[in-house]
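> need the 3D shape of this:
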Amino acid sequence: MTRWTVEDVPDQSDRTAIVTGSNTGIGFETARMLAGRGARVTLACRDTDKAAAAVERIRAEHHAADLTVARLDLGDLDSVAAFATAYRADHDRLDLLVNNAGVMMPPLQRTRQGFELQFGTNHLGHFALTGHLLPLVSTTPAARVVTVASVAHRNGLIDFDDLNWERRRYRRWAAYGQSKLANLLFTLELQRRLSAVGSTARATSCHPGLAATELTRHSNVVAVLAGRFVGMAPPDGALPTMRAATDPQAEGGSYWGPAGRFETSGPPVRVGRTDAARDTATAQRLWAESERLTGVTATVAPAGHDQP
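Just a heads-up that it's a prediction; the model follows:
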């Protein structure tokens, strides 16, 4: 089988893309590669100064790159709504939404609205963002929503009795696993809803394996060193995202990750997921609960329907 590389990314000219958390790591590399293939990319980041610096780094390589910086704090639903409102006012299409940003195993913290930080940022923030932008996504031909998950979803459990760790003893790894399982269940239900109305948009997911990025800064020393000395460089870690986002053969609901042992490294291929990540009943319940918690009703427009 031919090894899939960045050279396999199709031309992205005339496509618009949003990449969350794109000032560093996998998100930066995703934005850089998309821009290098001609896409108009919005770097949606909490720190706009760092995002502006990222733009300069990309333009040093791709001088004509069409890049925009916009502030987005996924830990604040008001910020999510403001970003989406501004984006929809300035754009009549969205070809690619890459839900990349995330936090990994910090001490117990809460978002502005009081959600546990990992569930609130990794899942609820991206759920709300996607919900606000679905009128653009579902009416843009062949659009995609790509959500970055993790092998940690295998240890995840959706505890509907205490999603936000208000009664249980907080366990950082378990909370991270729950948020990453939620990412895959979100993709499962989003694709079901897109298919149900005949939309040409696709929802896909991916994970970067073990990559040397800032995401592991809250992890233990072993995890940090493993990422630094054994893990892939960020450009390689971004290839599963790029394949999920651009490969014409990446159908809706597909999940992509590294081909190597334990999915820690290697070229991007289709990878497996747990039975829990395929549970349609749990996915539908999580969707309903996410709408309740965020106050965002994520409605998919029927095929052929123009956005309001």
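
> could you use CA atoms for every contact and neighbour count after this?
Noted.

> quick one, strands of this protein?
In the chain, the strands defined using DSSP state E lie at 16-20, 40-45, 66-71, 96-99, 144-148, 202-206, 255-258, 268-270.

> with mean neighbour count and distance to residue 166 as extra columns, can I get the ones you listed in JSON lines?
As requested, the strands of the chain are exported to JSON lines (neighbours: other CA atoms under 10 Å; distance: least, CA to CA, whole Å):
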{"stretch": "strand 16-20", "mean neighbour count": "25", "distance to residue 166": "27"}
{"stretch": "strand 40-45", "mean neighbour count": "25", "distance to residue 166": "28"}
{"stretch": "strand 66-71", "mean neighbour count": "18", "distance to residue 166": "29"}
{"stretch": "strand 96-99", "mean neighbour count": "26", "distance to residue 166": "26"}
{"stretch": "strand 144-148", "mean neighbour count": "28", "distance to residue 166": "26"}
{"stretch": "strand 202-206", "mean neighbour count": "29", "distance to residue 166": "29"}
{"stretch": "strand 255-258", "mean neighbour count": "28", "distance to residue 166": "31"}
{"stretch": "strand 268-270", "mean neighbour count": "22", "distance to residue 166": "36"}
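
> next up, for comparison:
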Amino acid sequence: MTSSKQHPIGSGYDAHSTAEDVVGGSDLTGKTAIITGGHSHLGLETARVLTGAGARVVIPARDPRRAQDALSVVPGATIEQMDLMDPQSIDAFSQRFIASGEKLDILVNSAGIMATPLARDAQGNESQFSTNHLGHFRLTCRLWPALRRADGARVVSLSSRGHQISDIDFGDINFDRRAYDKWVSYGQSKTANILFALALDGFGEAHGIRAFSVHPGSVLGPLARHLTEEEIDTFGARGADGRPNIDPDRDMKTPQQGAATSVWCATSGRLDGLGGVYCENSDVAPMLTEGAVGKPGVAAWAVDPSSADRLWTVSRQLTGVDLAY
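Model prediction:
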């Protein structure tokens, strides 16, 4: 069984739309957003546009000094220390925010890593699954009281079309027995982002908290830092001059276009009353045609409610946390 909500709603936007386009004349004055990865690339553009619309933006970063240098284009952003692979760091950041008594209107889980060599966190979890999913699972659970205070919060998790590479291998999530494959690992973690949004929305709907997952598009940037030059060229991501190829109709986007779907999910009134869906090109994505890997749409395994429930249970076991009421 898959999500019956997973079909485009005719948003009026497309692959060429930018974050500035989709935020339109929205007035976010009085709203607070937390954006992981908000000091870099897509997260930075998301932070810039939400701030420009009036939101107060908080950016947790592993290296606050480096983040400060990048955030000169986001006046007024608050930078806090946090490492997504360090549970104590996540807890400390969350506790500080909860203790402030502030509501959290928007949480954008934008930080991530891709196609990295095999590494593990201190608990033994494979690093892509740990950073891309478990860290954000823990953060969202810890921030739950602040999300509930908002009376209409949204949680946006960046996934990728890369989720089409792999379902979650619940028998060996951390590659303890199977051979490690950096792309299978990445695909698994991106599937987890989608299933997490589906499950979270089920818990949040009664409290006015809606969750979404997004594919931003293919945007050449820091996420590709672990790829070789040959791998980057294989994807056709660069032209002969070495600059990124930009062709939104083929999913090759600028950072401004890549941030659009996250901003749309975080702010659009067209999504009122809807949640738990995977979005791309600033609209709800269709279901992926079977066998059409690399094409628009979401794989059936990533919107399976039973898998979403199973992932939640496993994530709770691996982290030792659950939604904090």
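
> TM-score for the pair, please.
TM-score of the superposed chains, computed with TM-score structural alignment, normalised by the length of structure 1, equals 0.88; 283 aligned residues with a CA RMSD of 1.6 Å.

> can you list the strands of structure 1 in CSV and add distance to residue 116 of structure 1?
Shown next, in CSV, are the strands of structure 1 (distance: least, CA to CA, whole Å):
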stretch, distance to residue 116 of structure 1
strand 16-20, 19
strand 40-45, 20
strand 66-71, 21
strand 96-99, 18
strand 144-148, 19
strand 202-206, 23
strand 255-258, 26
strand 268-270, 31
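
> and those: which comes nearest residue 86 of structure 1?
Among the strands of structure 1, strand 66-71 comes nearest to residue 86 of structure 1, with 9.2 Å by CA to CA.

> find the residue at the geometric middle of structure 2.
residue 158 (2.0 Å; CA atoms, centre = their mean).

> distance of residue 87 of structure 1 from residue 107 of structure 1?
33 Å (CA to CA, to the nearest Å).

> which residues touch residue 113 of structure 2?
Neighbour list for residue 113 of structure 2: 128, 131-132, 223 [criterion: CA atoms under 8 Å, 6 or more residues apart in numbering].

> swap in residue 19 of structure 1?
Shown in contact with residue 19 of structure 1 (CA under 8 Å, 6+ apart): 27, 30-31, 41-44, 97-100.

> same check, this time on residue 101 of structure 2
Neighbouring residues of residue 101 of structure 2 by CA under 8 Å, 6+ apart: residue 146.

> residue 246 of structure 1 reaches residue 9, doesn't it?
Yes - if you go by CA atoms under 8 Å, residue 246 of structure 1 and residue 9 touch, sitting 6.2 Å apart.

> in the stretch 151-300 of structure 1, which spans are helices?
Using DSSP state H, counting those that start in this stretch, the helices of the stretch 151-300 of structure 1 run over 172-196, 221-229, 234-237, 239-246, 280-294.

> can you put these in CSV and add distance to residue 14 of structure 1 and mean neighbour count?
Formatted as CSV, the helices of the stretch 151-300 of structure 1 follow (distance: least, CA to CA, whole Å; neighbours: other CA atoms under 10 Å):
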stretch, distance to residue 14 of structure 1, mean neighbour count
helix 172-196, 23, 24
helix 221-229, 36, 15
helix 234-237, 23, 23
helix 239-246, 14, 28
helix 280-294, 32, 17
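
> please list all residues in contact with the corresponding residue of structure 1 for residue 188 of structure 2.
Taking TM-score structural alignment, residue 188 of structure 2 has residue 178 as its aligned residue in structure 1. Contacts for residue 178 of structure 1 (CA under 8 Å, 6+ apart) come out as 119, 153, 155-158.

> apply 7 Å and report the result again.
Taking CA atoms under 7 Å, 6 or more residues apart in numbering as the criterion, residue 178 of structure 1 is in contact with 153, 156-158.

> now it. Nearest residue, chain neighbours left out?
Nearest residue to residue 178 of structure 1, sequence neighbours excluded (CA to CA, 6 or more residues apart in numbering): residue 156, at 4.3 Å.

> same question for residue 13 of structure 2.
residue 282 (5.9 Å).

> for residue 127 of structure 2, same thing?
Residue nearest to residue 127 of structure 2 in three dimensions, not counting chain neighbours: residue 120, with 4.9 Å by CA to CA, 6+ apart.

> can you tell me the closest non-neighbouring residue to the equivalent of residue 31 of structure 1 over in structure 2?
In structure 2, residue 31 of structure 1 lines up with residue 47, judged by TM-score structural alignment. Spatial nearest neighbour of residue 47 of structure 2, excluding adjacent residues (CA to CA, 6+ apart): residue 38 at 5.9 Å.

> do you know how far the one you found is from residue 66 of structure 2?
Distance from residue 38 of structure 2 to residue 66 of structure 2, counting by CA to CA: 12 Å.

> of these two, give the one with the bigger neighbour count.
residue 38 (29 against 12; other CA atoms under 10 Å).
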